[in-house]
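**Student:** quick check, what structure comes out for this input:
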Amino acid sequence: MTGNPSAYGLWSLVLLNAAVFIIFAFSFYKPKTSRDWRSFGMYAAFIVALFSEMYGFPLTIYLLSGWLSQRFPEVDFLSHDAGHLLEVMFGWRANPHFGPFHLLSTAFIFGGFWLLASAWNVLYQAQRAHRLAASGPYARIRHPQYVAFVLIMFGFLLQWPTLLTVVMFPILVIVYARLARREEAEALKVFGNDYRDYLSRTPAFVPRFNASTTQGKSS
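**Tutor:** Reported below is the predicted structural model:
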């Protein structure tokens, strides 16, 4: 493994890229409560861990260097392109930015940010009117903002998998699910039967595209 050392140690790029994706998400999510900040903080930690390995120190590649070198002796894993491990492991030898996993990751990331922006606008209008958010993305799933964070993180995981983010991802999914349950308990206290009706017709995280959903309103 005699790759170009300039491919890593670029901590200015770590800070720049992490800041861009954290601030971009913040501009849509706009956390207010302690729970909001907790969920956003977990996303931010994932992003920092990701870019720290992408441009700073390739910890995963160093830890797996023996196995990777034996399995793929022709690949220089200290080159930046080889950090796209899924592309390498499945035989994609062209520009990894045009590989199937990278393109799929881009779709997940942009889809996640679109969902985050769409959900925030609906939630903001509902909070101003003191009513239940049940239109737009909320007409399909009860927790579109949490789903958006999961989509974005999964997209980055496809693009640049690391040991740390692979471990973090399922933990964050579980934490988001628990936060969603707590939000539902609080919403039941505030909106009562309106929210019970919303619960009965709207799935939590995975939309039912073959079922008609009614955009509910609360009094």
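**Student:** contacts, neighbours, all on C-alpha from now
**Tutor:** Fine.
**Student:** quick one: the helices in the protein, in order.
**Tutor:** 11-29, 34-51, 59-63, 65-71, 85-89, 100-128, 144-159, 163-191, 193-201 (DSSP state H).
**Student:** quick one, which of the ones you listed is nearest to residue 217?
**Tutor:** Closest to residue 217 of the helices of the chain is helix 193-201 (Cα to Cα; 7.6 Å).
**Student:** got the angle between that closest one and helix 163-191?
**Tutor:** 140 degrees (axes from the mean of the first three to the mean of the last three Cα atoms, to 10 degrees).
**Student:** the nearest residue to residue 17 once chain neighbours are set aside: neighbour count?
**Tutor:** Counting by Cα to Cα, 6 or more residues apart in numbering, residue 17 lies nearest to residue 51, which is 7.1 Å off, once chain neighbours are set aside. Residues lying near residue 51 (other Cα atoms under 10 Å) number 22.
**Student:** circling back to that earlier point, just say which of the helices of the chain is most tucked in.
**Tutor:** helix 144-159 (a mean of 23; mean count of other Cα atoms under 10 Å).
**Student:** could you say what helices and strands that helix packs with?
**Tutor:** helix 34-51, helix 100-128, helix 163-191 (3 or more Cα pairs under 8 Å, 6 or more residues apart in numbering; DSSP states H and E).
**Student:** repeat that for 10 Å
**Tutor:** Packed against helix 144-159 by the contact rule (3 or more Cα pairs under 10 Å, 6 or more residues apart in numbering; DSSP states H and E) you find helix 11-29, helix 34-51, helix 85-89, helix 100-128, helix 163-191.
**Student:** let's see this one next to it:
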Amino acid sequence: MTGDVPAYGLWFLAAINAGIFILFAFSFFKPKTPRDWRSLGAFSAFIVALFAEMYGFPLTLYLLAGWLGTSFPALDPLSHDAGHLWPAMFGWSMDPHWSPFHLLSFVFIGGGFILIATAWRVLHEAQRAGNLATTGPYARLRHPQYVGFVLIMIGFFLQWPTLVTGLMLPVLIVMYWRLARSEEREVEAAFGDKYRRYASAVPAFLPRPANLLRSSRG
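**Tutor:** As a prediction, this is how the structure comes out:
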């Protein structure tokens, strides 16, 4: 017995971390409709797959162990730090927790959660009043909550890329795009020309630079 903490097989830790982030998303997103639950469910599947490899079984590292050992002989391919694959692939010997990828991931993850939480408050108030949500994040994007989920998933992929989440990410982006289009048809049916004018002025997913600079409209 050496007393060393194992890098993997920590399934309790995987479950705790996945549960925390799913609970955060649930508390910010507050799903109510079947569409909301599908959005949260897809995000939750991504998070579970991520932490299952981060702390449970490192499937990606096992599959890439031969290539990693040959290409980066100084790297222990089954160490926990090796899971932060981006620095290793760029040949950086630095602590991966201080790599640009890891630091940028915090921006994406934090920004995504802030966007989801802020957008939900605006949407909730608009729904209570029977109005179209056009203020706050909705003054810049028509689907800020879906964008928030995608930002969080991209952030985690920058921090800890895996083959499974790499395959899931584009599929989930397409799924959110389809959910957004379905939602738009329903909102257009409810608000008619008002929504069409709003949609012509505000982009769906990528804000225009001018929209980022101007203040929110009341």
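**Student:** please state their TM-score.
**Tutor:** TM-score for the superposed chains, counting by TM-score structural alignment, normalised by the length of the second structure: 0.94, backed by 214 aligned residues with a Cα RMSD of 1.6 Å.
**Student:** re earlier: which one, of the helices of the first structure, ends up nearest to residue 215 of the first structure?
**Tutor:** helix 193-201 (8.9 Å).
**Student:** circling back: nearest to residue 142 of the first structure, out of the helices and strands packed on helix 144-159 of the first structure?
**Tutor:** Using Cα to Cα, those put helix 163-191 closest to residue 142 of the first structure, at 8.7 Å.
**Student:** just give me the mean distance for the closest one relative to the second structure.
**Tutor:** On superposition with the second structure, the mean distance recorded for helix 163-191 of the first structure (mean Cα distance after the TM-score superposition for the first structure) is 0.3 Å.
**Student:** what helices or strands is that helix leaning on?
**Tutor:** Counting contacts by 3+ Cα pairs under 10 Å, 6+ apart, helix 163-191 of the first structure is packed against helix 34-51, helix 59-63, helix 144-159, helix 193-201.
**Student:** can I get the ones you listed in a markdown table with distance to residue 137 of the first structure?
**Tutor:** Listed next are those as a markdown table, based on distance: least, Cα to Cα, whole Å:
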| stretch | distance to residue 137 of the first structure |
| --- | --- |
| helix 34-51 | 18 |
| helix 59-63 | 36 |
| helix 144-159 | 6 |
| helix 193-201 | 13 |
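**Student:** and the helices of the first structure: which comes nearest residue 207 of the first structure?
**Tutor:** Evaluated over those, closeness to residue 207 of the first structure peaks at helix 144-159, with 9.8 Å, by Cα to Cα.
**Student:** now that closest one on the second structure. Mean distance?
**Tutor:** Averaged out, helix 144-159 of the first structure is 0.2 Å away (mean Cα distance after the TM-score superposition for the first structure).
**Student:** any chance of the helices and strands packed on helix 144-159 of the first structure in JSON lines, with distance to residue 74 of the first structure too?
**Tutor:** Output for these, formatted as JSON lines (distance: least, Cα to Cα, whole Å):
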{"stretch": "helix 11-29", "distance to residue 74 of the first structure": "28"}
{"stretch": "helix 34-51", "distance to residue 74 of the first structure": "25"}
{"stretch": "helix 85-89", "distance to residue 74 of the first structure": "11"}
{"stretch": "helix 100-128", "distance to residue 74 of the first structure": "21"}
{"stretch": "helix 163-191", "distance to residue 74 of the first structure": "22"}
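**Student:** so which of the helices and strands packed on helix 163-191 of the first structure comes closest to residue 100 of the first structure?
**Tutor:** It is, among those and with distance given as Cα to Cα, helix 144-159, at 9.6 Å.
**Student:** before we move on, the earlier item: measure the equivalent of the residue nearest to residue 17 of the first structure over in the second structure to residue 77 of the second structure for me?
**Tutor:** Under the alignment (TM-score structural alignment), residue 51 of the first structure pairs with residue 51 in the second structure. According to Cα to Cα, to the nearest Å, residue 51 of the second structure and residue 77 of the second structure sit 18 Å apart.
**Student:** what separation do you get for residue 64 of the first structure and residue 77 of the first structure?
**Tutor:** Plainly put, residue 64 of the first structure is 10 Å away from residue 77 of the first structure if you go by Cα to Cα.
**Student:** hang on, residue 86 of the first structure packs against residue 93?
**Tutor:** No - counting by Cα atoms under 10 Å, residue 86 of the first structure stays clear of residue 93, with 11.1 Å between them.
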